[in-house]
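sequence? don't have it. structure:
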């Protein structure tokens, strides 16, 4: 992104005085230097993050860090329960590790910002870039996903934003395949990052052997159509799939997924149980959360075994508790005053209507570290306490001296 911001065509956006902008709308993930463009354009900022309000992002607009009951990265808590001591310890340590990591990221971002805009005295210091943020959209929905957390007005949750309010018609071949699945169907997709070449031949052969033996039909996303794992009447291979629209089909009984956040959200929205095959990044955590909610089972790809794969598939397909759990969640997830898309439109227009909506901002954004943490008040209390202690010590010492002198005088009188 640094090279993009340095491109003459991007610079022309603010150098050309004829250009007029009302808002900067960008995705945020450890890229604070990019906010300099918004200050160049002299517009308010709306950010988006494809995740929940993690403390290190929510803190940009002053969202409180409640580490005792709000999990951060890689801490999965069962729905309706609270963190155990070990989980709270893990949560606390992870939060502080992320803060240290973010300090390093900010050092790199600050260098980029100064290289891009350091010559412009009209721009704020790097540390003040985030003070122009109006609100942040998060791809989450705490009311259904939990846990309940204290979110500021500038935290807007739009979980499921990628899900269409009404699914599009499926391509004829897929529609016919699903419509004719009298025993139901399974969608199998490992996303766009995990390609067929990343899987060993042994794993692929095992997957095909299990899936081809099912009575359900299977739609399998496979990027090498010229080299499919095998032929079976119940399996359709496709290089590209309209995942959201397929999951909306009533005959889909199971989603085999790599546990990417987007896919899990779509499956939850449509009330489909899952078998997760996580590979890397946030996938193991997403899978653990999904399992804790009772929406399915997980089998790490690195531990893949044909027997385990078959057993867990059959468990989900034959035990209705997984479908019931995710369907109950789906009803709660959809129960909102506005859809996710309507929410984005409303709040974006709200910021525009109110010229940045500064009233949404927490005062803490504009306070120094000392003020925000009441360190000056603690310093005052400590000073007063020290003065009181010193005064008491002085009084005690004075009394001791007076008492000592009186004893000496009394002894002299007795002589």
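Received the coordinates, thanks. What you see is a predicted model, and the numbers here were worked out from it, not measured in a lab.

C-alpha from now on. contacts and neighbour counts both.
OK.

and residue 26, how far is that from residue 47?
5 Å (Cα to Cα, to the nearest Å).

correction: residue 171
Counting by Cα to Cα - residue 171 and residue 47 are separated by 35 Å.

out of those two, which sits in the busier spot?
Neighbours were tallied for residue 171 and for residue 47 using other Cα atoms under 10 Å; the higher tally belongs to residue 47 (17 against 11).

ok, residues contacting stretch 178-198?
Under the criterion Cα atoms under 8 Å, 6 or more residues apart in numbering, residues 215-224, 246-247, 249, 251-258, 260, 277 lie in contact with stretch 178-198.

for the protein, just list every one of the strands.
Along the chain, counting by DSSP state E, strands occupy 24-27, 45-49, 133-138, 155-157, 185-189, 217-221, 235-238, 252-257, 274-276, 296-298.

so which of the ones you listed comes closest to residue 282?
Closest approach to residue 282 among the strands of the chain (Cα to Cα): strand 274-276, 12.4 Å.

here comes the other one, which I'd like you to weigh against the first:
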């Protein structure tokens, strides 16, 4: 949540971004049930509201107090047993690629239906409300993309996971499979033959599953909830004016991006950290050589971990010469070491900004990794599912972290990894180098997000930024029709020549045979 005043936010962005001359009505739809996705866009939406735009936000996380120019439509979590769902998802994610994709499908459906079935949202659809812009989360929420045509407004997509082969399709971006890893894989951008083959498999599975399973299901929702739609879902999917991507090449890797795909990693982080609560401050300062922060994110609950895992973690922490802040979702932890401070919630970004916090033990979620890089803190990564494996692998490959196997680590494994990072300055030095590169941009990420959002408003959807591939079918986009012609004509010519030569040789043989028979008769 943003903690600087809206006036300050407005002035900061106004210094760079020309103001959209009129107040725009904006519908923002973020259907996922996990809070981290919405946290990524809170500052962005609040800044738009501070600049005079009227925001209607559809999410499961309404504002705690009324906000000027900001209206909430609150979603009810469609999956009531969310914690149990996450626990089962962890196990399924450890199995086959197909099981991973099925888990993603279940999560996607949960998000889409929570919006489409919401009565207040349905009233909005049936009303005569008008919007100048639609902002929507773009993780396989295809049926909701019909909101652009419904309200006759341009669409901006926000991807809190960065881009992948499916998200690329929305703006016809191309991520070459030879050196752009699948987010659900474990390989980096420099791959050998077998890794490229595995990456091709991952990309193909994701693309096929999306087109054969997810999109047909979203098509049914689209037809049910947008019965008056005149555009096909395939056309709606390719009608995005802009994509805001929660990624940056300093942390990820350089890759091609079309003009309307903009990297804005870090836009959720305040420019100036806030003061942390006094009890947390005192606990950090009581640790002479620095402190550690440990969190498994908003979806995986430490309090729900098996007893043997909790014991390994506590044993490791008890053996350390530093204090540890642990995001733990219960008020009590039996056997908690004296050097451990537990709390249901920590102001994570502000904690990582503290100069005496020396290490971040993390599950490797995208937002957590971005915050670690933003503040130049090394990590010990314990990835649980989805993109977290690759996120942690990035940190390891770039030299500012170590990885542990979440499923079978021991207390000794955890202790040794922590001490190795704490005692070897190269990890912190490398984290600070990456951080410097991350910050060295012509425009701060939130400023960039606001600038390009208002650019789309100023230029009525900014069609000049869109590549022409959106008007081509699959064969045309990949030049298969011209390739067939290019190679087909020479191939037909070769076949024709072979056929003529064959007929000529056959005629010669027949003539020779006929001559031989004539000689015998004479």
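Yep, that arrived. In this text, all values refer to a predicted model and were calculated from it rather than measured experimentally.

quick one on the thing from earlier: common neighbours of residue 26 and residue 47 of the first structure, please.
Common neighbours of residue 26 of the first structure and residue 47 (Cα under 8 Å, 6+ apart) do not exist.

what sits against the aligned partner of residue 255 of the first structure in the second structure?
Under the alignment by TM-score structural alignment, residue 255 of the first structure pairs with residue 360 in the second structure. Residues in contact with residue 360 of the second structure (Cα under 8 Å, 6+ apart) are 292, 293, 294, 352, 372, 377, 378, 379, 380.

may I ask which of the residues you listed has the most neighbours?
Result: residue 379 is most packed of these (other Cα under 10 Å), 35 neighbours.

aligned to that residue, what sits in the first structure?
Match for residue 379 of the second structure (TM-score structural alignment): residue 274.

nearest residue to the residue nearest the centre of the second structure other than its sequence neighbours?
For the second structure, the residue nearest the mean C-alpha position is residue 161 (0.8 Å; Cα atoms, centre = their mean). Nearest residue to residue 161 of the second structure, sequence neighbours excluded (Cα to Cα, 6 or more residues apart in numbering): residue 246, at 5.9 Å.

what do you get for residue 142 of the second structure?
residue 218 (5.9 Å).

count of residues packed around the aligned residue in the first structure for the one you found?
Alignment note (TM-score structural alignment): residue 218 of the second structure maps to residue 109 of the first structure. Close neighbours of residue 109 of the first structure, defined as other Cα under 10 Å, add up to 19.

OK, contacts around residue 109 of the first structure?
Here residue 109 of the first structure is in contact with 31, 32, 33 (Cα under 8 Å, 6+ apart).

compare these with the second structure and list the overlap.
Mapping the contacts of residue 109 of the first structure onto the second structure (both residues aligned by TM-score structural alignment, their matches' Cα atoms under 8 Å) leaves 31, 32, 33 still in contact.

between these, which sits nearest residue 407 of the first structure?
residue 32 (72.7 Å).

ok, the aligned residue in the second structure for the closest one to residue 127 of the second structure distance?
Under the alignment by TM-score structural alignment, residue 32 of the first structure pairs with residue 142 in the second structure. Counting by Cα to Cα, the separation of residue 142 of the second structure from residue 127 of the second structure is 22 Å.

and those two? Which one has more around it.
Neighbour tally, residue 142 of the second structure and residue 127, criterion other Cα under 10 Å: the higher count belongs to residue 142, 24 against 9.

what's near enough to touch the more buried one?
215, 218, 219, 222, 233, 237.

for those residues, give me JSON lines that also has distance to residue 86 of the second structure.
Shown next, in JSON lines, are those (distance: Cα to Cα, whole Å):
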{"residue": "215", "distance to residue 86 of the second structure": "23"}
{"residue": "218", "distance to residue 86 of the second structure": "23"}
{"residue": "219", "distance to residue 86 of the second structure": "26"}
{"residue": "222", "distance to residue 86 of the second structure": "27"}
{"residue": "233", "distance to residue 86 of the second structure": "30"}
{"residue": "237", "distance to residue 86 of the second structure": "29"}
